[in-house]
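Asks: Fold the following for me, if possible:
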Amino acid sequence: MTGELSPIDKAKFVAARRAADFVEDGMRVGLGTGSTAAWLVRCLGEMVREDGLKFKGVPTSTRTADLAREVGIEVISLDEARWLDLTIDGADEFDGDLNLIKGGGGALLQEKIVATASDRMVVITDIGKQVETLGAFPLPVEVIPFGWQTTQALVEETLISMDVLGRDATLRMNGETPFVTDEGNFILDLHLHRIGNARQLALVLNQMPGVVENGLFIDICDTVVIGYGDGRVEMRDINEGTIEHDRLDFVESENLFTDLSD
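Replies: Take a look at the predicted model:
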């Protein structure tokens, strides 16, 4: 129930609810992964059941796919969709140019593929994710398991020549074993603290053998929807150069707010 939500969860919910209005009948929509994206999927499922919204969703992870089917959204693969009208996803950080760090949930590869196969990417987030310069959140880098320690050493060596404040890379764990992505890869989290040239870093990382993809999303996001704990919503469009404000009232809904595991 919304009355039991923390301010941060309220902020995530209002951002997700406002972004759900971008979805129209007949669209093919990329569905992101993470706690904020889970709110979006719940909101869209409610619109499917109660308002008759008809669209096809392309999930960016098995977790999102399972939740989407659970709430009644028709799920198809990216190969079936071929191209998307819209992708809505969360972010771990965003800056003033709407560049992002993503991958805290471990789905950065599918998230980037889906986002770049879309006419428009909308990011839903709370104001706490805004930063002046990317890098406070550890940068995820997906690597193949074979020789991952060598890849880690190469990454750390390469970071010496990059405009960053930290150079430590740690293997993401799931308990006592390495975290494994949906594609069967590992993730190195780079503790950089500050990234002076995110575009350069993204290009350099992806040229390294063993690296599959990195969590820097540069020039991909078109619109960010920022939620606040009091129901306010701010929408920034990087292409139009516009900033809009709105406010959403919380509406109690048992179907929407119960059994949300993400």
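
Asks: contacts and neighbour counts: CA atoms only from here.
Replies: Will do.

Asks: Against residue 187, how distant is the residue nearest to residue 179 when sequence neighbours are not counted?
Replies: Excluding the flanking residues, the one nearest residue 179 by C-alpha to C-alpha, 6 or more residues apart in numbering is residue 173, at 4.7 Å. Distance, residue 173 to residue 187, using C-alpha to C-alpha, to the nearest Å: 9 Å.

Asks: do residue 99 as well
Replies: 21 Å.

Asks: So for these two, which residue has more residues nearby?
Replies: Taking other C-alpha atoms under 10 Å, residue 99 and residue 187 do not tie; residue 187 has more neighbours (32 against 21).

Asks: which residues does that one contact?
Replies: 106, 140, 141, 142, 143, 171, 172, 179, 180, 181 (C-alpha atoms under 8 Å, 6 or more residues apart in numbering).

Asks: out of those, who's nearest residue 155?
Replies: Minimum distance to residue 155 across the contacts of residue 187 is 9.6 Å, recorded for residue 141 (C-alpha to C-alpha).

Asks: The closest one touches residue 191, doesn't it?
Replies: No: Residue 141 lies out of contact with residue 191 (C-alpha atoms under 8 Å); the separation is 11.0 Å.

Asks: Please say which of these two ends up with more neighbours.
Replies: A side-by-side neighbour count of residue 141 and residue 191, using other C-alpha under 10 Å, places residue 141 first with 29 against 19.

Asks: quick one more, to check against the first:
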Amino acid sequence: MNQDQLKTLVAQAALQYIEPGQIVGVGTGSTVNKFIDALATVKQRIRGAVSSSEASSERLRAHGIAVLDANAVESLALYVDGADEIDPHGCMIKGGGAALTREKIVAALAERFICIADESKYVPVLGRFALPVEVIPMAAQQIARRFAAHGGVATLRLQGGQPLRTDNGQHILDVTGLCIDEPLAFESEVNNWPGVVCVGVFAHQKASVCLLGTAEGVRTLRF
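Replies: Here you go, the predicted structure:
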């Protein structure tokens, strides 16, 4: 199976975790788009969804699925999202789609994080994928210097030749050259740097389950 087929496979497998009457937390990205399409086939079973991006909200509404404001929900039974990388402990790098801050907010509402990914995303140590960091624009260069002290190279993400603006109106730095062998401590440290809105390490909100698409089918990892 190709990567697109693996994404479809894990997206459909995630439906088994949805129980009648639930409000489902929904992430962002190409794998999640497959999940939203799959969710539409059982939409009569759920009360609605809390979405992590404008793009996902549009796709959910197009399928006739009600999108609820996160402030209107006290908790979620589960949050379904992809990952750019996931390690053997369930810690992830996320933010390739620039929605990391809202993804982390919705993930924090959920009792369980169901990660859906193909096997190329499974790594022994985080850091091969460029780490996205959402920043307040005036702090970008200061934050880039801090990453340089950690051996990282921070590059401002562009869109159409201009700095990309997130749904929150902020910028993204993509940081290469990192080896994140202590994700929890690293996430805590970077979150304390002035000007950082959100770092794309998900260790405090790590996965509970990962549905990993492989050539042999869906492999279920529990953390």
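
Asks: thinking again about what came up before, mind checking what the residue nearest to residue 179 of structure 1 lines up with in structure 2?
Replies: Aligned by TM-score structural alignment, residue 173 of structure 1 pairs with residue 158 of structure 2.

Asks: Its match reaches residue 174, doesn't it?
Replies: No: at 10.2 Å, residue 158 of structure 2 does not count as touching residue 174 under the criterion of C-alpha under 8 Å.

Asks: Those two - which one has more neighbours?
Replies: Neighbour totals were compared for residue 158 of structure 2 and residue 174, and residue 174 leads with 20 against 13 (other C-alpha under 10 Å).

Asks: Tell me the residue in structure 1 aligned with the more buried one.
Replies: Residue 174 of structure 2 maps onto residue 189 in structure 1, by TM-score structural alignment.

Asks: check contacts around that match.
Replies: Counting by C-alpha under 8 Å, 6+ apart, residue 189 of structure 1 has contacts 138, 139, 140, 141, 169, 170, 171, 172.

Asks: Just the buried ones among these, please.
Replies: For those, a burial check counting by 16 or more other C-alpha atoms under 10 Å picks out 138, 139, 140, 141, 169, 171, 172.

Asks: Among those residues, which lie within strands?
Replies: 139, 140, 141, 169, 171 (DSSP state E).

Asks: does residue 201 of structure 1 count as helix, strand or coil?
Replies: Here residue 201 of structure 1 is helix, with the state taken from DSSP: H, G, I helix; E, B strand; the rest coil.

Asks: what about the corresponding residue of structure 2 for it, neighbour count?
Replies: Residue correspondence to structure 2 (TM-score structural alignment): residue 201 of structure 1 is matched to residue 186. By the criterion of other C-alpha under 10 Å, residue 186 of structure 2 has 14 neighbours.

Asks: Residue 92 of structure 2 -> structure 1?
Replies: Using TM-score structural alignment, residue 92 of structure 2 pairs with residue 100 in structure 1.

Asks: which residues touch the closest residue to its match other than its chain neighbours?
Replies: Of all residues not flanking residue 100 of structure 1 in the chain, residue 94 sits nearest, at 4.5 Å (C-alpha to C-alpha, 6+ apart). By C-alpha under 8 Å, 6+ apart, the residues touching residue 94 of structure 1 are 100, 101, 129, 130, 131, 134.

Asks: Residue 189 of structure 1 and residue 81 of structure 1: what is the separation?
Replies: Using C-alpha to C-alpha, we find residue 189 of structure 1 at a distance of 32 Å from residue 81 of structure 1.

Asks: Show me what residue 149 of structure 1 aligns to in structure 2.
Replies: So, by TM-score structural alignment, residue 149 of structure 1 is matched to residue 141.

Asks: Ok, residue 90 of structure 1 next?
Replies: Match for residue 90 of structure 1 (TM-score structural alignment): residue 82.

Asks: Can you classify the spatially closest residue to that match that is not a sequence neighbour by secondary structure?
Replies: With C-alpha to C-alpha, 6+ apart as the criterion, residue 82 of structure 2 has its nearest non-adjacent residue at 4.9 Å, and that residue is residue 116. When classified by three-state DSSP, residue 116 of structure 2 comes out as strand.

Asks: how about residue 116 of structure 2, what's its partner in structure 1?
Replies: Counting by TM-score structural alignment, residue 116 of structure 2 lines up with residue 124 in structure 1.

Asks: Next: residue 210 of structure 2.
Replies: Matched to structure 1 by TM-score structural alignment, residue 210 of structure 2 sits across from residue 224.

Asks: how deep is that match tucked in, by neighbour count?
Replies: 26.

Asks: center of structure 2 - which residue?
Replies: residue 94 (4.4 Å; C-alpha atoms, centre = their mean).

Asks: Show me which positions of stretch 44-64 of structure 2 end up buried.
Replies: Under 16+ other C-alpha under 10 Å, the buried positions of stretch 44-64 of structure 2 are 46, 48, 49, 50, 51, 52, 53, 56, 57, 60.
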